[in-house]
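S.K.: coords below, sequence missing:
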């Protein structure tokens, strides 16, 4: 015989222990004892808490602590026992619940419908512009893994605030989280719910621009999207199961940099990060903040190195160098929001142990991004950069990139090389393959030092040149088997280091 669980029958006056509060962030009521003062028509328990405030909770969110004393008929005649109603000013918490059995409902008098209140977990309603909603949810969708082992992490958490009329959306994969919001037209009922992001985003992206309404109430476990021409019902999960983002709260250090500084830093380095998960620390970019107001960001995959250095031009309030290794995926997400050059970006982190920070938060104009940092010692990249060079080449960047791209068509797939012959007043590029053919191009250049022949992996030299956004670049060389660096002329402090490919005689 299969065992079945039995929901206890509660009565007015029973003492119950609250096992789970409505708000996961406010656990003050968990473990406290409350008294049942009545029931809703849905069979939910109305409670008077220890501090005098009232709450309405699901029957399975409490445990019977003490039954009310049984009254005799004489006692009932002598004492009139009205149901204790919540005081008008008391904050009432409403939770969506499954109806209890008919037996329980038959023993209790009818009660008015429970009104939903702002910031309830399950219910909300707001109206907004469809294009604005679609744009905002598309930003959050990028960080959500639709095939997560935790179903709720495939959802977007939507919170509507009736006071501010702001609708906040959160996407989180336990490593990277994005919080963004927009201003709704109206928010009659505030609250939170989570909805499958892929379904909601796909519907919104195909709607014509106009006013739409998204709501969820006690009449249905699904969210209802009402448009000018139809209605969609989308399944979701209550928001109290959605994990909280690890926002830095204790021992927090906050640094400010301009949007332009961070955008140039990311754009000139992230291409060099590794994709090899066995070397996890190399899958991120290493950021260093120095007390004297210096900033640098570096990335390497073991074959090349990218480095950007700049002055922060603002007070740092730090006494020692601060090191943060941020996953490349997270910085790519930050990069999407770095539009206005002079906008200030707040970078906050907390040092929870001796090994350094574990969480960092980027507070941007349109979003807040929280990410876990990569652990491990980052390579001492400054020691890899040669101090002196025997040869230096000054050349226009775009013609060189174009020439390399054309020769790449003929490059052998196995080696994918371009050979460069450095001579006075020009450099000659050459590529060949037995199956596809060969090609040669010459580009004017200013050369200092002796002639040399050198070869590069086409991908490495192309990405290094593309990361430097100046008209001319300097290519500094010592020998055919030593590190080569590319730097901008009259521009940012950027170093792109690549190792040449050693050719057989």
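M.R.: Received, thanks. None of the values given here were measured: they were computed from a predicted structure.

S.K.: from here on, contacts and neighbour counts on C-alpha atoms
M.R.: Will do.

S.K.: The residue sitting furthest away from the middle of the chain and residue 37: what is the separation?
M.R.: No residue in the chain sits farther from the centre than residue 74, which is 65.0 Å out by CA atoms, centre = their mean. According to CA to CA, to the nearest Å, residue 74 and residue 37 sit 22 Å apart.

S.K.: do the same with residue 396
M.R.: Distance, residue 396 to residue 37, using CA to CA: 81 Å.

S.K.: For these two, indicate the residue with more neighbours.
M.R.: Ranked by neighbour count (other CA atoms under 10 Å), residue 396 and residue 37 place residue 37 first, with 21 against 17.

S.K.: Spell out the secondary structure type for the more buried one.
M.R.: In three-state terms, and counting by DSSP: H, G, I helix; E, B strand; the rest coil, residue 37 is strand.

S.K.: alright, now check it against this:
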């Protein structure tokens, strides 16, 4: 294998795959990136067996072949090579040589035949979607995804489509985030919804973050795939059943408090500084068109702050995890938010004042 490539192009495709490469030493080949030089381009592939990525970049190919080499080390070398052009070659011993200016690196590789096969793609299920819309749906729900690996069915996002609307839902059992968008749909086959793993979705989002425009999304029985320009990412779907989120959303929270989002966010950040590090609990006291936030830590002290709100009801004391509440407020961009409550032991609901497309549920705490 021999090819010449612009350093900037090589860095771009190698950087894109770094988050997918397997970091654990379970299978040495998974720490590698597959380099395939053919048809006037270099194609790269990486996987951890759950997420697969394929990308390509123009190159001057003088000898077609393929090889695998350590992805992290290759990326580090390419970034530090001098000049703007890099010559890459490999021989029968799978050793990869990189030359630029007066620098030369020889890096041991592994045979490309040992690299996992990239899954086949069914182009017929691909649908064109707006990148900004899908990116927004991820941003407004990703903070609620569970990181508890024993609860695999909530280690990702539920994606549903029907009646010209797409919903994305995430929960960790303490909070739930839901966003829906009208006028778009996906083809999930016979399934009402699919479970997308967090890692795969966040890697997809990196590609969507690069520019505005559209991309292709497809769902099969086992995988979800996105395609944008030369980049293809495939992620295995999670197995299991997502909780019935419709049962979690309170229907009878009849006490609404309306607050300026930025003011509440700033106050909550300040007051939470003196909450205990482990549980981050903050008391919310609603009464007479005001909200008093309070926190305390036995070893440090206490803090209170008053926030103006619209609240024409009797006094209500409730406590929430400040970090969870802050996450919800930061995910929104609306000027005002509506906090719907029932009593100190029932979940709170947070929505924008002007819209029902976002719904956030947060469980109360006992303090």
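M.R.: Noted; the coordinates are in hand. Nothing here was measured: the structure is a model prediction, and the numbers come from that model.

S.K.: TM-score for this pair?
M.R.: Superposed pair, TM-score by TM-score structural alignment, normalised by the length of the second structure: 0.93. Supporting alignment: 367 aligned residues with a CA RMSD of 2.1 Å.

S.K.: quick revisit: and the residue farthest from the centre of the first structure, which helix or strand is it part of?
M.R.: helix 73-78 (DSSP states H and E).

S.K.: what do we get in the second structure for residue 268 of the first structure?
M.R.: Counting by TM-score structural alignment, residue 268 of the first structure corresponds to residue 140 in the second structure.

S.K.: Would you quantify the distance from the residue nearest to its match when sequence neighbours are not counted to residue 190 of the second structure?
M.R.: Closest residue to residue 140 of the second structure apart from its sequence neighbours, by CA to CA, 6 or more residues apart in numbering: residue 331 at 5.2 Å. Relative to residue 190 of the second structure, residue 331 of the second structure is positioned 32 Å away (CA to CA).

S.K.: of the two, who's got more company?
M.R.: residue 331 (16 against 8).

S.K.: hmm, back to that, the helix holding residue 74 of the first structure corresponds to what range in the second structure?
M.R.: So helix 73-78 of the first structure sits over no part of the second structure, by TM-score structural alignment.

S.K.: Following element in sequence after that helix, please.
M.R.: Taking DSSP H and E, what comes next after helix 73-78 of the first structure is strand 93-94.

S.K.: Over which residues of the second structure does that following strand lie when aligned?
M.R.: Going by TM-score structural alignment, strand 93-94 of the first structure lines up with nothing in the second structure.

S.K.: roughly how far is the helix or strand just after that strand from the heart of the chain?
M.R.: Counting by DSSP H and E, the next helix or strand C-terminal to strand 93-94 of the first structure is helix 102-106. Its chain's C-alpha centre and that of helix 102-106 of the first structure lie 46 Å apart, by CA atoms, centre = their mean, to the nearest Å.

S.K.: What segments of the second structure are helices?
M.R.: Counting by DSSP state H, the second structure has helices at residues 7-17, 71-80, 131-139, 198-209, 261-271, 322-331.

S.K.: what's the matching range in the first structure for the last one?
M.R.: Here helix 322-331 of the second structure aligns to the first structure at residues 458-467, judged by TM-score structural alignment.

S.K.: Against residue 19 of the second structure, how distant is the residue minimising distance to the centre of the second structure?
M.R.: Per CA atoms, centre = their mean, the C-alpha nearest to the average position across the second structure is that of residue 202, at 3.0 Å. Distance, residue 202 of the second structure to residue 19 of the second structure, using CA to CA: 9 Å.

S.K.: cool, and residue 334 of the second structure?
M.R.: Separation of residue 334 of the second structure from residue 19 of the second structure (CA to CA): 32 Å.

S.K.: can you check residue 226 of the second structure too?
M.R.: For residue 226 of the second structure, the distance to residue 19 of the second structure (CA to CA) stands at 16 Å.

S.K.: what does residue 322 of the first structure align to in the second structure?
M.R.: In the second structure, residue 322 of the first structure lines up with residue 192, judged by TM-score structural alignment.

S.K.: Repeat that for residue 154 of the first structure.
M.R.: Mapped onto the second structure by TM-score structural alignment, residue 154 of the first structure lines up with residue 31.

S.K.: what does residue 295 of the first structure give?
M.R.: Checking TM-score structural alignment: residue 295 of the first structure goes with residue 166.

S.K.: Now for its match: which residues touch it?
M.R.: 159-160, 180-182, 184-186 (CA atoms under 8 Å, 6 or more residues apart in numbering).

S.K.: Check residue 272 of the second structure too.
M.R.: 280-282, 295, 322.

S.K.: go on, residue 422 of the first structure?
M.R.: Residue 422 of the first structure neighbours (CA under 8 Å, 6+ apart): 428, 447, 451-453.

S.K.: what's the counterpart of it in the second structure?
M.R.: In the second structure, residue 422 of the first structure lands on residue 286 (TM-score structural alignment).

S.K.: how much space is there between that match and residue 292 of the second structure?
M.R.: 7 Å.

S.K.: now swap in residue 113 of the second structure and tell me
M.R.: Using CA to CA, residue 113 of the second structure is found at 64 Å from residue 292 of the second structure.

S.K.: Out of the two, name the residue with the larger neighbour count.
M.R.: Between residue 113 of the second structure and residue 292, residue 292 has the larger neighbour count (other CA under 10 Å), namely 17 against 11.

S.K.: Now do the strands in the stretch 1-150 of the second structure.
M.R.: Here the stretch 1-150 of the second structure has its strands, by DSSP state E, counting those that start in this stretch, at 2-6, 32-38, 41-47, 51-58, 60-63, 65-70, 85-90, 95-100, 103-110, 127-130.

S.K.: Please tabulate these in TSV, including the columns mean neighbour count.
M.R.: Output for those, formatted as TSV (neighbours: other CA atoms under 10 Å):
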stretch	mean neighbour count
strand 2-6	20
strand 32-38	24
strand 41-47	24
strand 51-58	22
strand 60-63	16
strand 65-70	23
strand 85-90	20
strand 95-100	19
strand 103-110	15
strand 127-130	16
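
S.K.: Distance to residue 15 of the second structure for those - can I get that in TSV?
M.R.: Formatted as TSV, the strands of the stretch 1-150 of the second structure follow (distance: least, CA to CA, whole Å):
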stretch	distance to residue 15 of the second structure
strand 2-6	14
strand 32-38	11
strand 41-47	11
strand 51-58	11
strand 60-63	20
strand 65-70	13
strand 85-90	16
strand 95-100	17
strand 103-110	18
strand 127-130	24
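
S.K.: nearest to residue 367 of the second structure, of these?
M.R.: Among the strands of the stretch 1-150 of the second structure, the nearest to residue 367 of the second structure by CA to CA is strand 51-58 (41.5 Å).

S.K.: Mind reading off the mean deviation between that closest one and the first structure?
M.R.: Once fitted to the first structure, strand 51-58 of the second structure is off its aligned match by 1.4 Å on average (mean CA distance after the TM-score superposition for the first structure).
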